[in-house]
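In: Predicted structure and sequence below. I'll ask about it afterward.
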Amino acid sequence: MTSTHTLTHSYYSAFYAEKGFRFLEQIAKEYTLPENLIVFSVMHCYEGSLPYLNVLCQLADRVVFIPKQATFCNNSALLSTIESIENCEIADSAFDKIALRDPTRCIELIREHTREGQDFLILDHGGYFASGAETVLEAFGQQCVGITELTANGVAKYRNRHLMKPLVSVAHLSIKTPADFEASECIVHYTDQILREAFGLKLNNLGFLTIGVIGSGNLGRGVCKTLQGKGIHELYVNDQDPRQLTAMPRNGIQVCTTETMLEKCNLIFCCTGNGALHTSHLQNRQGNLFIATVTSADDELNLPELIESGTLTYIGGNSLVKEYKNQLGASIYLLAGGESANTPFKTGMGDPTLYLFEAAHLLAGLQLATQNHSYASGIQALSVQDEIFIAEQWLRYFYNYR
């Protein structure tokens, strides 16, 4: 059966699109959303988002698509395809991640797309609404049915905020692990590609590059494993939680402080999602430094503040590399412009693990909209039973599990 939905932007991306769409449709089939519900969905501007977006638009009265800037900048042509999806609206580009840090801009966005008294749901990705969450819930307490968050760094931005509504996190589910390791593999692969294209370097150029990894969660461990698979044996790792580091030495990885890493390494993978490197780390740097991130330079380095304070000065660049200099004249090269190192490259549907976390995010939103009474206010995770349900359905659809 061929779908009539807009599942791909180009013919070459069609490999898993239909299968992913049917899987997500199956996850959602027991749920009927309330009439006139508006869904605000922060998403990557990837072709891999299209099956998910189509299912969401079938369920909601309208979906307001808020593209994440990293992939929007490199895939803006995809917006015309997204605009063709029935019941889908694209938020004005002025409502980007930086703008939404201002609570009044969050209010403006919601008022622009809802009628007075109309219910809405926020499916967040990376804590875009975190700074404005308390203001939004105070202004629209009766209308907002809740918030979901996809990423660990996004959840961290919501912590210590007074949330009068439930926020369901799918960031730490075990079924998200395969996609995290897939992402870490891609980030290493594309970092290597960027270095080759822009500098004529390879990751395993012994004598030219010494590599460190800050953060040893799923993404950090995945980066380390993939680097070792490329024959890189001199590898340094740090984490703010020493417990995370105890397994590293037995795997042939040197544990160290961030300061030691900066002395030893000239390529650092930032895998924390939340402040891997600080002003002091970069303003005193004397040698050139390459940085690859798993989220963005705003999250990992607080780049806007570094520029505003004069710690870093922008020199130039393109989608592959942006160069900054510190006051000592050292060049800081942000690979992929400071975004996740696989964002300059096309992402299709060939990896079905992406549908695991999309299904979890979708299911969390559906439950908030239809079973709001079963959730308390504040941050909580999707249930183990729901996670098992998603895993079983996924194994059936993609791997004939019975």
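Out: Ah, there it is.
In: Please count neighbours and contacts with C-alpha atoms only from this point.
Out: Fine.
In: Enumerate the strands of the stretch 101-250 of the chain by residue range, in sequence order.
Out: 120-124, 144-149, 166-169, 211-214, 235-238 (DSSP state E, counting those that start in this stretch).
In: Can I get those strands in CSV including distance to Glu323 and mean neighbour count?
Out: What follows is these, written out as CSV (distance: least, Cα to Cα, whole Å; neighbours: other Cα atoms under 10 Å):
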stretch, distance to Glu323, mean neighbour count
strand 120-124, 30, 24
strand 144-149, 32, 27
strand 166-169, 35, 25
strand 211-214, 19, 27
strand 235-238, 24, 24
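In: Looking at these, which is nearest to Phe181?
Out: strand 211-214 (14.7 Å; Cα to Cα).
In: Dump the strands of the stretch 101-250 of the chain to CSV, plus distance to Phe345.
Out: Listed next are the strands of the stretch 101-250 of the chain as CSV, based on distance: least, Cα to Cα, whole Å:
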stretch, distance to Phe345
strand 120-124, 23
strand 144-149, 25
strand 166-169, 28
strand 211-214, 22
strand 235-238, 26
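In: Nearest to Glu387, out of those?
Out: Closest to Glu387 of the strands of the stretch 101-250 of the chain is strand 166-169 (Cα to Cα; 12.0 Å).
In: related to what we said a few turns ago, quick one, which of the strands of the stretch 101-250 of the chain is nearest to Ala330?
Out: Closest among these, using Cα to Cα: strand 211-214, at 17.7 Å.
In: just so I know, which of the strands of the stretch 101-250 of the chain lies nearest Leu303?
Out: Counting by Cα to Cα, Leu303 lies closest to strand 211-214 out of the strands of the stretch 101-250 of the chain; the figure is 16.8 Å.
In: residues in contact with stretch 147-165?
Out: 121-128, 130-131, 133-134, 137, 141, 144-146, 166-172, 272-274, 357, 361, 364-365, 368, 376-379 (Cα atoms under 8 Å, 6 or more residues apart in numbering).
In: Revised request: answer the last question for stretch 373-393.
Out: Applying Cα under 8 Å, 6+ apart, the set of residues contacting stretch 373-393 from outside is 23, 27, 159, 162-170, 172-173, 175, 356, 359-360, 364, 368, 401.
In: Now do the buried residues in stretch 197-217.
Out: 202-204, 209-217 (16 or more other Cα atoms under 10 Å).
In: Need the residues you listed in TSV (columns: distance to Pro304).
Out: Formatted as TSV, the buried residues of stretch 197-217 follow (distance: Cα to Cα, whole Å):
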residue	distance to Pro304
Lys202	29
Leu203	28
Asn204	32
Leu209	27
Thr210	27
Ile211	25
Gly212	24
Val213	22
Ile214	20
Gly215	22
Ser216	25
Gly217	25
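In: Check the residues you listed and tell me the two furthest apart.
Out: The span of those, defined through Cα to Cα, is set by Lys202 and Gly217 at 25.0 Å.
In: thinking again about what came up before, can you check which of the strands of the stretch 101-250 of the chain gets nearest to Leu334?
Out: Proximity to Leu334 (Cα to Cα) singles out strand 211-214 among these, at 14.6 Å.
In: okay, pairing it with this:
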Amino acid sequence: MLANSAKIEAYFSHLVSHLGSDQEVHCVAVAHMVPNTMFFAPALNKLTKLSGILAKPKSVGRPEFEKLQEMFNVPSLSRDWAKDSERVVRTLFDLGLSGKSVVLVDIGGYFAPALNAIVEKFDGQILGVLEGTENGVQKYEANLPYTVPVVTVARSPLKLPEDYLVASSVVFSVEAILRDQAEILQTRTAAVIGYGRVGSSLADILRGRGINTVVFDTDPVKLAEAAARGFQANTRLEDALAHSSLVVCATGRRALDLRGFGMLQSGCVVASVTSADDEFDLGCLQPGYNREQVAPNMMRYDENRRTGRHFFLVAEGNAANFVHGAVIGPAIQLIEGEKLKAIRALIDGSFGPAEAALHELDIEARREVAEIWIEHFL
């Protein structure tokens, strides 16, 4: 572990040296409180001045939160806060950023609804936004156009190894939680809801473990791909859920609401690859279901109509792999490196406003990052 830590630190030092630091530019970053952030945040602070870390709400109880709080300003983060441009600008002022140049680093599209208003009300300069996740990209795309650049790494080829390893770590965590209940994964049949980059990897991994796996997606192109790869591809959610005792959701777009939860088999285990507020409408369950914590990372929901029907929710609906720290190895540093490269491009003014689409780095920029990663990890 120590040797790997040294490699990661050397990689980020090399990359920042290659990109060039600019301490006149400030950064405010949304971040998960996980082990990798302990490396990425200092690297971001070397590239820019990291003036604030906005901790993802579901991760504030982790030990990394306290450590990062000792190193950086950590204001509170919520969806309601991010939608209120006046509150966001007030926080920027509280961080001492009045009149400064600022890059916003986002995970999950927090600033998407109010970005133009934030830019207008802030008395400094918002140089742009970096978004790192697919569900965040979808939120920004839904609110185009923007008056400042929005660049994303979510669809980069450098993220493919991370997407596969995220899927692997989700399966690992679900299996570990089931084993704590004296059950093995292979006793269940699975449905993967959402056949994107993580979802397709989930389906492959589950099938590779000998688990009968079906797929549902609202996109006909993705369903056609799933069918071509030999999966039972369902055009209706109810068909995917009908015979599945394990459901893993990877859409980032409210995969299950009251109707969807009502379709689950009794005894089904439900897990997610992202945060609960993105993947589920859990508020809809309050009137009709009773909750009971049956294990540290397992919640049981019972219909209160005395039907006996129930289901289990892993990690309160948040990303299952965060139960074990979301550790996926050095591959994640590829996309973290591309994030730093993209931030440098925002500082350099390489992009125009995000009008018709979000911006991405070109293949040459990605190749630079990959070459440095190879030098340190291969």
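Out: Looks like it arrived, so ask away. Keep in mind it's a predicted model, so treat the numbers as computed, not measured.
In: quick one: TM-score?
Out: Once superposed, chain against chain, the TM-score is 0.90 (TM-score structural alignment, normalised by the length of structure 2); 372 aligned residues with a Cα RMSD of 2.4 Å.
In: ChimeraX command to pick out the buried ones of the contacts of stretch 373-393 of structure 1?
Out: Selecting only the buried entries of those in ChimeraX, with 16+ other Cα under 10 Å as the criterion:
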select :23,27,163,164,165,166,167,168,169,170,173,175,356,359,360,364,368
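In: Would you mind pulling the contact partners of stretch 216-231 of structure 2?
Out: Residues outside stretch 216-231 of structure 2 that contact it (Cα under 8 Å, 6+ apart) are 191-196, 200, 213-215, 232-237, 240.
In: Would you mind finding the match for Thr148 of structure 1 in structure 2?
Out: Using TM-score structural alignment as the criterion, Thr148 of structure 1 maps onto Leu130 of structure 2.
In: quick one: its match and Gly109 of structure 2, what's the gap?
Out: Distance check for Leu130 of structure 2 against Gly109 of structure 2: by Cα to Cα, to the nearest Å, it reads 10 Å.
In: same deal with Ala370 of structure 2?
Out: Computed with Cα to Cα, the distance linking Ala370 of structure 2 and Gly109 of structure 2 is 26 Å.
In: Leu340 of structure 2 now?
Out: Counting by Cα to Cα, the gap from Leu340 of structure 2 to Gly109 of structure 2 is 18 Å.
In: ok, now Ile193 of structure 2?
Out: In terms of Cα to Cα, Ile193 of structure 2 sits 21 Å off from Gly109 of structure 2.
In: which residues sit in contact with Arg300 of structure 2?
Out: 291-294, 310-313.
In: which residues of the stretch 1-150 of structure 2 fall in helices?
Out: Taking DSSP state H, counting those that start in this stretch, the helices of the stretch 1-150 of structure 2 run over residues 2-19, 37-47, 63-71, 79-83, 85-94, 115-121, 134-142.
In: out of those helices, nearest to Arg179 of structure 2?
Out: With Cα to Cα, the closest approach to Arg179 of structure 2 among those belongs to helix 63-71: 24.7 Å.
In: now the angle from the closest one to helix 37-47?
Out: Per axes from the mean of the first three to the mean of the last three Cα atoms, to 10 degrees, the angle that helix 63-71 of structure 2 makes with helix 37-47 is 30 degrees.
In: Pull the distance from helix 63-71 of structure 2 to the chain's centre.
Out: 20 Å (Cα atoms, centre = their mean, to the nearest Å).
In: Mind listing what's buried along that helix?
Out: By 16+ other Cα under 10 Å, the buried positions in helix 63-71 of structure 2 come out as 64-65, 68.
In: As TSV, those with distance to Phe39 of structure 2 would be great.
Out: Below are the buried residues of helix 63-71 of structure 2 laid out as TSV (distance: Cα to Cα, whole Å):
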residue	distance to Phe39 of structure 2
Glu64	11
Phe65	13
Leu68	11
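In: How about the secondary structure of Trp394 of structure 1?
Out: Assigned state for Trp394 of structure 1: helix (three-state reduction, DSSP: H, G, I helix; E, B strand; the rest coil).
In: wait, what's in contact with it?
Out: Here Trp394 of structure 1 is in contact with 23, 356 (Cα under 8 Å, 6+ apart).
In: picking that back up, same drill for Ala370 and Gly109 of structure 2, tell me which one is more crowded.
Out: A count of neighbours by other Cα atoms under 10 Å puts Gly109 above the other of Ala370 of structure 2 and Gly109, at 24 against 17.
In: okay, stretch 172-191 of structure 1 sits on what stretch of structure 2?
Out: The alignment of stretch 172-191 of structure 1 onto structure 2 (TM-score structural alignment) covers residues 155-174.
In: Please state the offset of stretch 370-383 of structure 1 from the chain centre?
Out: Computed by Cα atoms, centre = their mean, the separation of stretch 370-383 of structure 1 from the middle of its chain amounts to 22 Å.
In: burial of the closest residue to Arg309 of structure 2 other than its chain neighbours, as a residue count?
Out: Nearest residue to Arg309 of structure 2, sequence neighbours excluded (Cα to Cα, 6 or more residues apart in numbering): Ser266, at 4.8 Å. Taking other Cα under 10 Å as the criterion, the count of residues near Ser266 of structure 2 is 18.
In: What residue in structure 1 is paired with Ser266 of structure 2?
Out: In structure 1, the residue matched to Ser266 of structure 2 (TM-score structural alignment) is Gly287.
In: Is it correct that that match is in contact with Ser331?
Out: Yes. Checked against Cα atoms under 8 Å, the pair Gly287 of structure 1 and Ser331 is within contact range at 7.4 Å.
In: Adding distance to Val171 of structure 2 as columns, could you present the helices of the stretch 1-150 of structure 2 in TSV?
Out: Below are the helices of the stretch 1-150 of structure 2 laid out as TSV (distance: least, Cα to Cα, whole Å):
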stretch	distance to Val171 of structure 2
helix 2-19	24
helix 37-47	22
helix 63-71	23
helix 79-83	28
helix 85-94	36
helix 115-121	35
helix 134-142	20
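In: So which of those helices is nearest Ala326 of structure 2?
Out: Closest among the helices of the stretch 1-150 of structure 2, using Cα to Cα: helix 37-47, at 10.9 Å.
In: so Ile332 of structure 1 sits in a strand?
Out: Yes. Assessed by three-state DSSP, Ile332 of structure 1 belongs to a strand.
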